[in-house]
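**Q** Provided below for reference: sequence and predicted model.
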Amino acid sequence: MEGYVESAATGIISALNIAKLLQKEPMIALPPETMMGALVNYIINASTTNFQPMKSNFGIIPAFDKRFKNKHEKYLAYSNRALTILKDFITNNV
């Protein structure tokens, strides 16, 4: 990862997971429809022969099956889906 926000967020997630591992609790795995979940998924599944650092971008988030009129509508749909999924994740996992 390249950006400061992405690096700080993954560091926090890593620290939380180390604490959970030491306490023998299930670790946190954010949904891939969220930006942090997508970044972690990218790192876990990246090519070992040609790894490329990645900043946050909508290209690593699972795509929709439908087409959108424009980028604004598409990115708003990504954001709304992520918020809905993240609220459900927090309700059921925290």
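**A** Great, that's in hand.
**Q** hey, let's count contacts and neighbours off CA atoms from now on
**A** OK.
**Q** ok, then the element right after the host helix or strand of Leu39?
**A** The secondary structure element spanning Leu39 is helix 35-44 (assigned by DSSP states H and E). As assigned by DSSP H and E, the chain's next helix or strand after helix 35-44 is helix 71-93.
**Q** any idea of the angle that next one forms with helix 35-44?
**A** Calculated by axes from the mean of the first three to the mean of the last three Cα atoms, to 10 degrees, helix 71-93 forms an angle of 90 degrees with helix 35-44.
**Q** put this beside the first:
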Amino acid sequence: MAEAWGTLAGRVIVMRAWAVSFGIAIQLGTVGHAFALDGHRRITQYAQTHFAAHDGMPHSLANAIAQTGDGYLWTTSQEGLSRFDGASFTTYDH
């Protein structure tokens, strides 16, 4: 029993270390893609749209948002991954 517990505990530690390393790599990989607003424009010159579950998002709270080169907005939430094409959301749930 002790040997099986040691093997299981070792696997859990390795999996957690891998998950933390992967999360850090993702965060560091996205740092260079952040863009600042033009300092010469007023904030009122920018448009803002709020989307929620009633607009087609799988969950009203997004954990992360990214835009790909082809213009799609991707969001992640507790309910899965979503792609916004400018008109509607497509959800790829887990």
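**A** Here it is on my side, so go on. Everything numeric here is computed off the predicted structure, so don't read it as measured data.
**Q** Superposed, what's their TM-score?
**A** Once the chains are laid over each other, their TM-score by TM-score structural alignment, normalised by the length of the first structure reads 0.26; 45 aligned residues with a Cα RMSD of 4.5 Å.
**Q** Could you list every helix and strand that the helix holding Leu39 of the first structure packs against?
**A** With contacts defined as 3 or more Cα pairs under 8 Å, 6 or more residues apart in numbering; DSSP states H and E, helix 35-44 of the first structure has these neighbours: helix 4-22.
**Q** The helix it packs on packs against which elements?
**A** Helices and strands touching helix 4-22 of the first structure, as assessed by 3+ Cα pairs under 8 Å, 6+ apart, comprise helix 35-44.
**Q** tell me the angle of the helix it packs on relative to helix 4-22?
**A** Orientation of helix 35-44 of the first structure against helix 4-22 (the same axes, to 10 degrees) gives an angle of 80 degrees.
**Q** Go through helix 35-44 of the first structure and flag the buried ones.
**A** By neighbour count, and taking 16 or more other Cα atoms under 10 Å as the criterion, the buried residues in helix 35-44 of the first structure are 35-42.
**Q** buried set for stretch 73-81 of the second structure?
**A** With burial defined by 16+ other Cα under 10 Å, the residues of stretch 73-81 of the second structure counted as buried are 73-77, 79, 81.
**Q** Quickly check the residues you listed for the two that are furthest apart.
**A** Leu73 and Glu79 (16.4 Å; Cα to Cα).
**Q** and Ala9 of the first structure, how far is that from Leu16 of the first structure?
**A** Taking Cα to Cα, to the nearest Å as the measure, Ala9 of the first structure and Leu16 of the first structure are separated by 11 Å.
**Q** Same check on His72 of the first structure?
**A** Using Cα to Cα, we find His72 of the first structure at a distance of 34 Å from Leu16 of the first structure.
**Q** where exactly do the helices run in the second structure?
**A** Ranges of helices within the second structure are 2-31, based on DSSP state H.
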